[in-house]
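Engineer: The sequence and its predicted three-dimensional model are supplied below.
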Amino acid sequence: MAIQLHRTVTVEVSTEIEQLTAGTEEFQRQSRIASTQKAYKSDWEAFTTWCDRLGYSALPAAPQAVSNYLTHLSQQGRRVSTIARHMASISFAHRAKGLPSPIESEYVRSTWKGIRHQQGVAAKQKAPILTEHLRRMVQVAPDNLRGLRDRALLLVGFAGAFRRSELVALDVEDLEMTQEGITITIRRSKTDQEGYGRKVGIPYGSRPETCPVRTLQEWLKQADIASGAVFRRVDKAGRVGVVVIKKEGKDEHLSDRTVARIVKHYAEAIGLPSESYAGHSLRSGLATSAAKAGASMHSIMNQTGHKGEAMVRRYIRYASLYHDNAATYVGL
């Protein structure tokens, strides 16, 4: 990025400015969490490849080209949320180069409005894992180290109402044993990219077999994990893959996709349709189950970390579909 200087500067000052500029660009990169950076990069590569194939300019991109690309994504069956992310990626790439975003043009806005109207904008929510589901899921987990890890992951993810990214990012250093249970510090999350952090209490369960605290403690003990990632891969031989993964230069934490696969696997194991469940089902499941049990809005929000009431009210409405239902009063 060219910088206009108002006076002649020395080589030393020029070098300092270059270093500061490089530092600023690094802070800008850090302002977006890794998953967002990866998604933007992938989306931008897809757009540029498509533009090259059809002879369009990707940067700067004309509103007609972007609109046609959105139509292309829609015709491929991409969801509204996915298309919106592609739009954000295209807009970011232009702004990063100091160019106006083609997304702001009325032509693109009109196309986007038509796509949303055709597909509908209602989010396709995954079904919640309710308490009764969770009890059955941990019962069918195998009696080995991998099964123990899965039970700990399911129970802690549910009790803490964690996002899957928060769950897999946990380190032993984030855990603090207390008389009431375990206090878990979430260092960074989707709604806390600056890393202020928040603490979540996981109380002891009333049943040993479904107690998240005891199960987590047993997993850490059996896996011999004293520091670093809490949830790690376990191979078929029952070996916790710390040394091998570190030697390959990879992160020892599980991926957030693994959480989704585990939830789907155990949902299917107890007879639920796996396609209806994902990693978010643990988080929504705690909120929904708590609402069914009569927990207050404040109590649920305190555990989930929601800053607004809109999403929590959705969970409460779902939980109360059959409670005081008007249809029960008409004598059918």
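Structural biologist: Sure, I can see it. These figures come from a predicted structure and were not determined experimentally. Residues are numbered from 1 along each chain as shown.
Engineer: contacts and neighbour counts: CA atoms only from here.
Structural biologist: OK.
Engineer: tell me which residues of the helix or strand encompassing Asp43 are tucked away?
Structural biologist: Using DSSP states H and E, Asp43 sits within helix 34-54. Residues Tyr40, Lys41, Asp43, Trp44, Phe47, Thr48, Trp50, Cys51 are the ones in helix 34-54 that count as buried (16 or more other CA atoms under 10 Å).
Engineer: again, but for stretch 177-187
Structural biologist: Gly181, Ile182, Thr183, Ile184, Thr185, Ile186, Arg187.
Engineer: could you dump the buried residues of helix 34-54 to JSON lines with distance to Pro208?
Structural biologist: Shown next, in JSON lines, are the buried residues of helix 34-54 (distance: CA to CA, whole Å):
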{"residue": "Tyr40", "distance to Pro208": "44"}
{"residue": "Lys41", "distance to Pro208": "45"}
{"residue": "Asp43", "distance to Pro208": "46"}
{"residue": "Trp44", "distance to Pro208": "49"}
{"residue": "Phe47", "distance to Pro208": "52"}
{"residue": "Thr48", "distance to Pro208": "54"}
{"residue": "Trp50", "distance to Pro208": "55"}
{"residue": "Cys51", "distance to Pro208": "58"}
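Engineer: Okay, one more to line up with it:
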Amino acid sequence: MNERGPISEAVQCEAATASGSRCRKLVTAPQTHCRDHRDVASAPPPRDAFADAVAAALRADPGVSSPRSMITSPNVTSPSEATMVDVTGSEGWRAWLGEHLAAEADTLSAAELEQLGTHGEQLVDAVLAESTVNAYREHFAGFKQWCARIGADALPASPQVVAAYLVTIAHQGTTSTTGDRGASDAEPGRLAPSTLALVATAIGTVHRNHGHTDPTAHPRVRALIGGYSRQHARATQQAHGITLEELGLMAVRCELPPPEQLRDATLLALATHPLVETTANQLSRLRWDHVQLPDEPGLPARLHLGGRIGTVWIPPEDTPAICPVRHLVRWHAQCAGEGPVFPSPRDADRPTSRQGLTQRVDQLLDRAGVAASARLGELARLSVTDRQLLLEHLNAPTLRQIRDLAVLSVMWWAGLRADETERLDVGDLDLDHDRGLTVRVRRSKNDPYGHGAVTPIVHQRGFIACPLERTAQWLTRYQAALGRDLVADDPAFPQLNRGVGGRLGYHGINDLVKHWAAAAGIEPGANERMSSHALRAGQTTEMLHRDLSAEEIARHQRRRDTRHVYTYYRPTNDWANNPTARLLDRVASPPPADEAVPE
């Protein structure tokens, strides 16, 4: 036996050359670097204790090449790197098809092969929705970058490498960071279990689409994902269900003019009223404690203006557009009835100066094309026709508000998702003023191949959010804004940021619902959030409250499975129709206490 002990095993140097390839020199264990790269081995590794443990585990696995370095922040991906990831496998599809056909199909010309490859790539690219491709591309780009830093292959990747990456991002608590996160500030469990599962799905999908074995299907990888989900389970946040009453409140807010229009309408209604004959100075000093509003419609309002006018009683008028009482009530509700009636735009506690009020009135007169004296106190001499002309556009909702109300009405009554609403064209809306509105959904989540579905909605006469009436109102204003006749291919609900633009997108629809829900004072409950899906969930809840069957609801909302209907139910009152309240109905009542019990 050799007294110096057994001969140590020779291993390959772990250092990388300048070209990026592995150093080919052999060293004797326990050495890890050759003589030329000993300085690299002695340098302190730029990683935390957790990263060292992962790297050691990878080195111990004979199926995985030894890493050159370990990234601490698992996913720092630039946009250019993310766009380079081929999620669907279309880039390799042309070569996969061409190599085989070139060898077996001698009669196909090069041009025909090129044409087949081009058409095939287009079909392969359409296998996933654009939003899905973007999500998968981002997550796989992070995985690809992480693999490059540890010296492992990302495509195809071994189950061990995928498991190590999933453990890394689970430990760090994020899939995207801007700087290194060490062991001291790692946040295990902060990453949602659904996000970890999405990362694994992205990696597996890219592998399958490129013709490789799915590494995430390995039982140990699946066990890792399942264990994380059990260990860090959290309550699921559902979309709040907007009820029919809440939809009506949102519609009321949509019909109200914007705050600046309410303020201008109140100013002009007072300045042009023949019984007031007020001056700019008096309107500037007017405060809400000088105003006595009626308790119910049809009664006059009292204003204490001071000076030679003193107290003025203003009766209501038959024409709502020029009625000062109506404008005072609406403006009072908007500004909470405190401080000056016409506050400064810069400071709500200070009144607008008389010069500011005079300039604003002049601007409104010029905009409406009404000729009048420059003195604000002489506006009371205007005729009723001029007053209506002056106040007409200030009482009407804006183009954006009319569009938003149409979106809310159609989405709620048709049970539309945001992406379905985004893809609607003008030709998909069929208006029948006798029966109602018909919405054609050309493609949806449950119909990715575009078979299409038609959803009819009965005319909801008298309801403020009637989809037929609101859609007709919107299309009329939409056509006027375009300055031409609408065509079938025009987007049904365009953007209105700078004129009439492209389609109102998913995020725009989501923000629209959140804005008007907040304006109506609707707050989500515990474990709820406000989103565009709240309209669909609210309709489901209302239908279930009215004893509609799950089959009827699923058919109207274009669902494939009736079981999903009940996941959208949001009980508005846990005590109403509570099953425990009816448990004793079928039990015989006990005898009175004073009644003798027979022996």
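Structural biologist: In hand now; what should we look at? The shown structure was predicted, so the numbers you read here are calculated from the model rather than taken from an experiment.
Engineer: After superposition, what is the TM-score?
Structural biologist: For this chain pair, the superposition-based TM-score is 0.86 by TM-score structural alignment, normalised by the length of the first structure; 319 aligned residues with a CA RMSD of 2.6 Å.
Engineer: and of the buried residues of stretch 177-187 of the first structure, the nearest to Gly331 of the first structure?
Structural biologist: Gly181 (47.1 Å; CA to CA).
Engineer: if I pick that closest one, what's in contact with it?
Structural biologist: Neighbouring residues of Gly181 of the first structure by CA atoms under 8 Å, 6 or more residues apart in numbering: Gly201, Ile202, Pro203, Tyr204, Val213.
Engineer: What is the equivalent residue in the second structure for the last one?
Structural biologist: Matched by TM-score structural alignment, Val213 of the first structure corresponds to Leu468 in the second structure.
Engineer: Can you tell me how far its match is from Val487 of the second structure?
Structural biologist: 19 Å (CA to CA, to the nearest Å).
Engineer: Looking at those two, which one has more neighbours?
Structural biologist: Leu468 (26 against 11; other CA atoms under 10 Å).
Engineer: So that one: helix, strand or coil?
Structural biologist: helix (DSSP: H, G, I helix; E, B strand; the rest coil).
Engineer: separation between it and Gly248 of the second structure?
Structural biologist: Counting by CA to CA - Leu468 of the second structure and Gly248 of the second structure are separated by 15 Å.
Engineer: again with Glu422 of the second structure
Structural biologist: For Glu422 of the second structure, the distance to Gly248 of the second structure - CA to CA - is 23 Å.
Engineer: Settle it for me: which of these two has more neighbours?
Structural biologist: Using other CA under 10 Å, the more surrounded residue of Glu422 of the second structure and Gly248 is Glu422, with 21 against 18.
Engineer: residue in the first structure matching that one?
Structural biologist: Using TM-score structural alignment, Glu422 of the second structure lines up with Val168 in the first structure.
Engineer: Of all residues in the second structure, which one is nearest the centre?
Structural biologist: Asn510 (4.0 Å; CA atoms, centre = their mean).
Engineer: so what's that one up against?
Structural biologist: Asn510 of the second structure neighbours (CA under 8 Å, 6+ apart): Ala418, Ser531, Ser532.
Engineer: Arg314 of the first structure matches what in the second structure?
Structural biologist: Using TM-score structural alignment, Arg314 of the first structure pairs with Thr567 in the second structure.
Engineer: Excluding residues flanking it in the chain, which one is nearest the match of Val213 of the first structure?
Structural biologist: Leu437 (5.2 Å; CA to CA, 6 or more residues apart in numbering).
Engineer: Map that neighbour onto the first structure.
Structural biologist: With TM-score structural alignment as the criterion, Leu437 of the second structure matches Ile182.
Engineer: so how far is Lys126 of the first structure from that match?
Structural biologist: 28 Å.
Engineer: got it, and Leu73 of the first structure?
Structural biologist: Distance from Leu73 of the first structure to Lys126 of the first structure, by CA to CA: 22 Å.
Engineer: Same check on Ala159 of the first structure?
Structural biologist: In terms of CA to CA, Ala159 of the first structure sits 18 Å off from Lys126 of the first structure.
Engineer: So between these two, which is more surrounded?
Structural biologist: Each of Ala159 of the first structure and Lys126 has its neighbours counted (other CA under 10 Å); Ala159 has more, 26 against 16.
Engineer: That one pairs with which position in the second structure?
Structural biologist: Aligned partner of Ala159 of the first structure by TM-score structural alignment: Trp413.
Engineer: Tell me which residues of the host helix or strand of its match come out buried.
Structural biologist: Using DSSP H and E, Trp413 of the second structure sits in helix 399-414. Under the neighbour-count criterion of 16+ other CA under 10 Å, helix 399-414 of the second structure has 400-414 buried.
Engineer: hang on, Ile202 of the first structure in a strand?
Structural biologist: Yes. Remark: Ile202 of the first structure belongs to a strand, assigned using three-state DSSP.
Engineer: So what does it match up with in the second structure?
Structural biologist: Aligned partner of Ile202 of the first structure by TM-score structural alignment: Ile457.
Engineer: List the contacts of the nearest residue to that match once chain neighbours are set aside.
Structural biologist: Computed as CA to CA, 6+ apart, the closest residue to Ile457 of the second structure that is not its neighbour in sequence is Leu437, at 5.2 Å. If a contact means CA under 8 Å, 6+ apart, then Leu437 of the second structure has Leu429, Asp430, Leu431, Pro456, Ile457, Val458, His459, Pro467, Leu468 as its contacts.
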